[in-house]
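*Asks:* Predicted model, plus sequence, below.
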Amino acid sequence: MKKLILMAGCAALAACSGAKEDAAPEGDAAATTAEAPAEDSMAGTYEATAADGTVITTTIDAEGNYVDTVDGKQTGSGTVAVAKNGQTCFNSSEAGAAPECWTDGEKAEDGSWTATNDDGESVTVRKVEPAA
């Protein structure tokens, strides 16, 4: 469940980044170096729906901090950044947790998109509201 929640947050971030235009060639070591999010680039509240129907709410602030909640209970937190390769990478505040990175698909007519992590797990993401 923690992995699912983290990936939902990643998906949210990746979809808003626009960093794909600056993607580095595959295999370039610099491609995995994350940069701090630009102000307002991804700040806001997102809902990610997993294949099992679980809905994860991810809130990202202007400084790149995120909080994940499920059914009103906090399930994760940390920082998020867009890597030079265009993936959105979530760095959990949980000790020893590895970053989890997501790649966003194209936006649908309703504004939602599918985000997929490196393990092939996907979530459907939609922005609920911009940052206050």
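*Replies:* All right, it came through fine.

*Asks:* rest of the way, CA atoms for contacts and neighbours
*Replies:* Will do.

*Asks:* tell me the contacts of the closest residue to residue 93 other than its chain neighbours?
*Replies:* Excluding the flanking residues, the one nearest residue 93 by CA to CA, 6 or more residues apart in numbering is residue 78, at 4.5 Å. Counting by CA atoms under 8 Å, 6 or more residues apart in numbering, residue 78 touches 65-67, 90-94.

*Asks:* sec struct for residue 78, please.
*Replies:* strand (DSSP: H, G, I helix; E, B strand; the rest coil).

*Asks:* do you know how far it is from residue 63?
*Replies:* 11 Å (CA to CA, to the nearest Å).

*Asks:* A further structure is provided below for comparison with the first:
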Amino acid sequence: MTFKLLPIVVLGALIAGCSNETNADTETPIEGSERASPAAYVMGPGRYAIEGGDGTVYSQTVVKPDGTYADLDGEGNEVGRGTWRDERGLACFDPDGDGPDQQERCWTNSALAEDGSFTSTRDDGSESYTIRPIGE
């Protein structure tokens, strides 16, 4: 089974009620801020399980403080890596390489659920996953 970066985070239909915010330092629009809800979960460093609608865990992603990430298979082997950024709930993952499956993908995150999980939906709406923060 090949694991693809499931740019997690995962990202939902949170367009309603969004405003185009600006960066206070430069007064320029924050990229994607018009799409992400103010309630969207902003990802940070940590380990996340990527789950399908039936609860199947597809992979884990380790998001690092230095702006990189690693995707792991079920045995903990690294199967992908690249860089990431999250701007107010719009999470973008750019896998290393330039192949057709290695292009940056952005995801809109929902607000956190009571159990700490959130939904991440690809910005084109084609994929959606439940993201669950997990311990190391």
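*Replies:* That came in fine, so what should we check first? All figures in this text were calculated on a predicted structure; none of them were measured in a lab.

*Asks:* Superposed, what's their TM-score?
*Replies:* For this chain pair, the superposition-based TM-score is 0.67 by TM-score structural alignment, normalised by the length of structure 1; 112 aligned residues with a CA RMSD of 3.4 Å.

*Asks:* coming back round to it: structure 2: which residue goes with the residue nearest to residue 93 of structure 1?
*Replies:* Residue pairing (TM-score structural alignment): residue 78 of structure 1 is matched to residue 82 of structure 2.

*Asks:* circling back: among the contacts of residue 78 of structure 1, which recur in structure 2?
*Replies:* Mapping the contacts of residue 78 of structure 1 onto structure 2 (both residues aligned by TM-score structural alignment, their matches' CA atoms under 8 Å) leaves 65-67, 90-93 still in contact.

*Asks:* tell me which of these is nearest to residue 10 of structure 1?
*Replies:* Ranked by distance to residue 10 of structure 1 (CA to CA), these are led by residue 90 at 5.4 Å.

*Asks:* in a strand, that's where that closest one is, yeah?
*Replies:* Yes: according to three-state DSSP, the state of residue 90 of structure 1 is that of a strand.

*Asks:* And residue 70 of structure 2, what's its match in structure 1?
*Replies:* Using TM-score structural alignment, residue 70 of structure 2 pairs with residue 67 in structure 1.

*Asks:* Just give the number of residues close to its match.
*Replies:* 20 (other CA atoms under 10 Å).

*Asks:* Who are the contact partners of it?
*Replies:* 58-60, 74-78.

*Asks:* Then residue 104 of structure 2?
*Replies:* By CA under 8 Å, 6+ apart, the residues touching residue 104 of structure 2 are 92-95.

*Asks:* how about 10 Å then?
*Replies:* 5, 7, 82-84, 92-96, 98 (CA atoms under 10 Å, 6 or more residues apart in numbering).

*Asks:* quick one, helices of structure 1?
*Replies:* Listed in chain order, the helices of structure 1 (DSSP state H) span 2-17.

*Asks:* That one: strands as residue ranges?
*Replies:* 34-35, 44-50, 55-60, 65-70, 73-83, 88-92, 100-104, 113-117, 122-130 (DSSP state E).

*Asks:* Over in structure 2, find the residue span the second one aligns onto.
*Replies:* The reference is to strand 44-50 of structure 1. Under TM-score structural alignment, the match for strand 44-50 of structure 1 is residues 46-52.
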